[in-house]
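J.: Attaching a predicted model along with its sequence, questions to come.
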Amino acid sequence: MEAKRALNEAGGDFGKAKKLLEQWGAASAAKRAGRTASQGVIEPYIHGGGQIGALVELDCETDFVARTEDFRNLAHEIAMHVAAMNPRYLSIDEIPEAEAGEVRQRLRDEAISKGKTAEIADRVAEGGFKKYLEQNVLLEQPYVRDDSKKIKQLVQEVATKTGENVLVKRFTRYQIGL
């Protein structure tokens, strides 16, 4: 029903209809964000040979959703992603302000030392900081199996599909020898 409405509003343009559906999904996810997610799973992932392991806590609102295949698959994929990509933080909010400031300043100083103007150096620093986020923040990282999507988009897709607030609560990664 939503697809038909989106197609009508987009005047038959599939690309525009898809964007509308994504916007509507984001809006409904925002409404759900305030609801308590007190159910979920802790998903383990052990990478080949048992040298790397990850645990991910993925929460939702009801035990019914926690038992669905989509939810379980999401938890597994995120745990696998954590094992592969070794993120340091869950979300942007977890990065200490001092660290974020240091990274931005270092990137800006590097650009200025290469002869860039202050304005261009600021833009270079922001671009570099986005790259830093993609390397260090789980929800901002491109998904290891499909780099056209970020982890937060995968979570949002399952939240939209289930109609519940779905969130990655925490994660940890272990590696032999580190």
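T.: Looks like it arrived, so ask away.

J.: contacts and neighbour counts: CA atoms only from here.
T.: Noted.

J.: correct me, but Phe129 touches Val103?
T.: Yes - assessed by Cα atoms under 8 Å, Phe129 is found in contact with Val103 at 7.0 Å.

J.: ok, for Val166, nearest residue in space, not its chain neighbours?
T.: Cys60 (4.6 Å; Cα to Cα, 6 or more residues apart in numbering).

J.: Could you count how many residues lie near the one you found?
T.: 25 (other Cα atoms under 10 Å).

J.: got it, and the one 5 residues further on?
T.: Val65 has 21 neighbours, counted by other Cα under 10 Å.

J.: one more structure, for comparison:
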Amino acid sequence: MSNITAADVKKLRDQTGAGMMDCKKALVEAEGDYEKAIEILRTKGQKLSVKRAEREAKEGVVIAAVSDDKKNGVVIKLSCETDFVAKNEGFVDFAKKIASIALENLPESKEELGNLTIGDISISEKVVEQVGVIGEKIELAGYEKLSSDMVVPYIHMGYRAGVIVGLNSDDSKVEEAGKDVAMQVAAMKPVALDKDNVEQSVIDKEIEIGKEQARQEGKPEQILEKIALGKLNKFFQENTLLNQNFVKDSKATVREYLQSVDKNLTVTDFKHLMLG
């Protein structure tokens, strides 16, 4: 059996983030073969990942980031089981690294992001590896991207939510307005940008709910549709970003607030991920 030195163990630990004893055991099992020891640790992670597949990973961190020119933005969610792990500096740094790779490459989907490499392995493989290191379920649970004239990020306290907002202007004076709107998204959780962006299935459901509510109130059948459409307009006001009351000034809608900053200013799109 090869002589396993403390330096060997430290080198493996620095590479993988695994515990010292886990690294030593892997090196012993691999008879000192460094690459084989890494594979043993990954295999441990894969087995643990399968074992914990049914566990809920409702904690974690959400990272929002934009490019230096502020033309592109991404938001990613890295989930784990416990708040203890979510607050670990190494876990947060890992999530930030994934966000950085996403921002550099702008993949089209979460699956494509998982296939990108971090070091010498894919992000998906690295996530599985970290399951073995940390000892609980970890998953890349969400990814969104956005491109616009200006993209503004916002991360809610404790990395519990992340938002990116696209604006139709690259004038630096509108950036603060973008931050205000990003905070609005995090607080009010709109389902769409404007009423024209709401999915038809959602509209149909709201109309049916409105009809049934009116029916339960004893309203005549012939006016149920009209009542439901009135309720639908209220739904649009409360749940579409540009029509919501602005949280910092309830006398204005978000659209009106933006126009007060610049008469042509508007939001082109937004992306929002949160824990839970």
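T.: Received it, and whenever you're ready, just let me know what you need. Since the model is a prediction, treat every value here as computed from it, not as a measurement.

J.: TM-score of the superposed pair?
T.: Superposed pair, TM-score by TM-score structural alignment, normalised by the length of structure 1: 0.65. Supporting alignment: 130 aligned residues with a Cα RMSD of 2.1 Å.

J.: that older thread, now the residue nearest to Val166 of structure 1: how far from Ile151 of structure 1?
T.: 16 Å (Cα to Cα, to the nearest Å).

J.: and if you look at His76 of structure 1?
T.: 12 Å.

J.: same thing with Ser113 of structure 1?
T.: 35 Å.

J.: again with Leu133 of structure 1
T.: Computed as Cα to Cα, the Leu133 of structure 1 to Ile151 of structure 1 distance reads 12 Å.

J.: overlap in contacts of these two?
T.: Listed as contacting both Leu133 of structure 1 and Ile151 by Cα atoms under 8 Å, 6 or more residues apart in numbering are 140-141.

J.: what's whichever strand or helix holds Lys97 of structure 2 aligned against in structure 1?
T.: Using DSSP states H and E, Lys97 of structure 2 sits within helix 89-105. Under TM-score structural alignment, helix 89-105 of structure 2 corresponds to no residues of structure 1.

J.: element containing Lys271 of structure 2?
T.: Assigned by DSSP H and E, Lys271 of structure 2 falls within strand 267-274.

J.: any idea what sits nearest Glu221 of structure 2, other than its immediate chain neighbours?
T.: Arg215 (7.1 Å).

J.: Roughly how far does whatever residue of structure 1 lines up with the one you found sit from Gly101 of structure 1?
T.: Mapped onto structure 1 by TM-score structural alignment, Arg215 of structure 2 lines up with Ile112. As defined by Cα to Cα, Ile112 of structure 1 lies at a distance of 16 Å from Gly101 of structure 1.

J.: Which one's more surrounded, those two?
T.: Ile112 (17 against 13).

J.: ok but that one is inside a helix, no?
T.: Yes - Ile112 of structure 1 forms part of a helix when assessed by DSSP: H, G, I helix; E, B strand; the rest coil.

J.: right, and it touches Ala121 too?
T.: Yes - with contacts counted by Cα under 8 Å, Ile112 of structure 1 reaches Ala121, the gap being 5.9 Å.

J.: Summarise which helices and strands whatever helix or strand Lys47 of structure 2 lives in is packed against.
T.: In this structure, Lys47 of structure 2 sits in helix 34-51 according to DSSP H and E. The contact analysis (3 or more Cα pairs under 8 Å, 6 or more residues apart in numbering; DSSP states H and E) places helix 34-51 of structure 2 against helix 6-16, helix 20-29, helix 123-134.

J.: which of those helices is buried the deepest?
T.: helix 123-134 (a mean of 22; mean count of other Cα atoms under 10 Å).

J.: Quick check: which element contains the residue lying closest to Ala102 of structure 2 once chain neighbours are set aside?
T.: Leaving aside its sequence neighbours, Ala102 of structure 2 sits nearest to Leu113 (Cα to Cα, 6+ apart; 6.4 Å). Using DSSP H and E, Leu113 of structure 2 sits within helix 110-115.

J.: Name the next helix or strand downstream of that helix, please.
T.: Beyond helix 110-115 of structure 2 toward the C-terminal end (DSSP H and E), the next one is strand 117-118.

J.: so that next one matches what in structure 1?
T.: So strand 117-118 of structure 2 sits over no part of structure 1, by TM-score structural alignment.

J.: quick one, strands of structure 1?
T.: 39-46, 52-60, 142-143, 146-150, 167-175 (DSSP state E).

J.: what helices or strands is the shortest one leaning on?
T.: Taking 3+ Cα pairs under 8 Å, 6+ apart as contact, the helices and strands that strand 142-143 of structure 1 lies on are strand 146-150.

J.: what packs against the strand it packs on?
T.: Counting by 3+ Cα pairs under 8 Å, 6+ apart, strand 146-150 of structure 1 packs on strand 142-143.

J.: Alignment lookup: Ala121 of structure 1 to structure 2.
T.: Aligned counterpart of Ala121 of structure 1 in structure 2: Leu224 (TM-score structural alignment).

J.: show me what contacts the residue lying farthest from the centre of structure 1?
T.: Distance from the C-alpha centroid of structure 1 peaks at Gly115, with 34.9 Å (Cα atoms, centre = their mean). By Cα under 8 Å, 6+ apart, Gly115 of structure 1 lies in contact with nothing.

J.: Let me know the distance separating it from Gly127 of structure 1.
T.: Taking Cα to Cα, one finds Gly115 of structure 1 at 17 Å from Gly127 of structure 1.

J.: do the same with Asp93 of structure 1
T.: Counting by Cα to Cα, the gap from Asp93 of structure 1 to Gly127 of structure 1 is 18 Å.

J.: Between those two, which has more neighbouring residues?
T.: Set Asp93 of structure 1 next to Gly127 and count neighbours by other Cα under 10 Å: Gly127 wins out with 14 against 9.

J.: does Val75 of structure 2 really touch Arg160, like I thought?
T.: No - counting by Cα under 8 Å, Val75 of structure 2 does not reach Arg160; the two are 11.9 Å apart.

J.: Between these two, which is the more surrounded one?
T.: In terms of neighbours (other Cα under 10 Å), Val75 is the more surrounded of Val75 of structure 2 and Arg160; the figures are 31 against 19.
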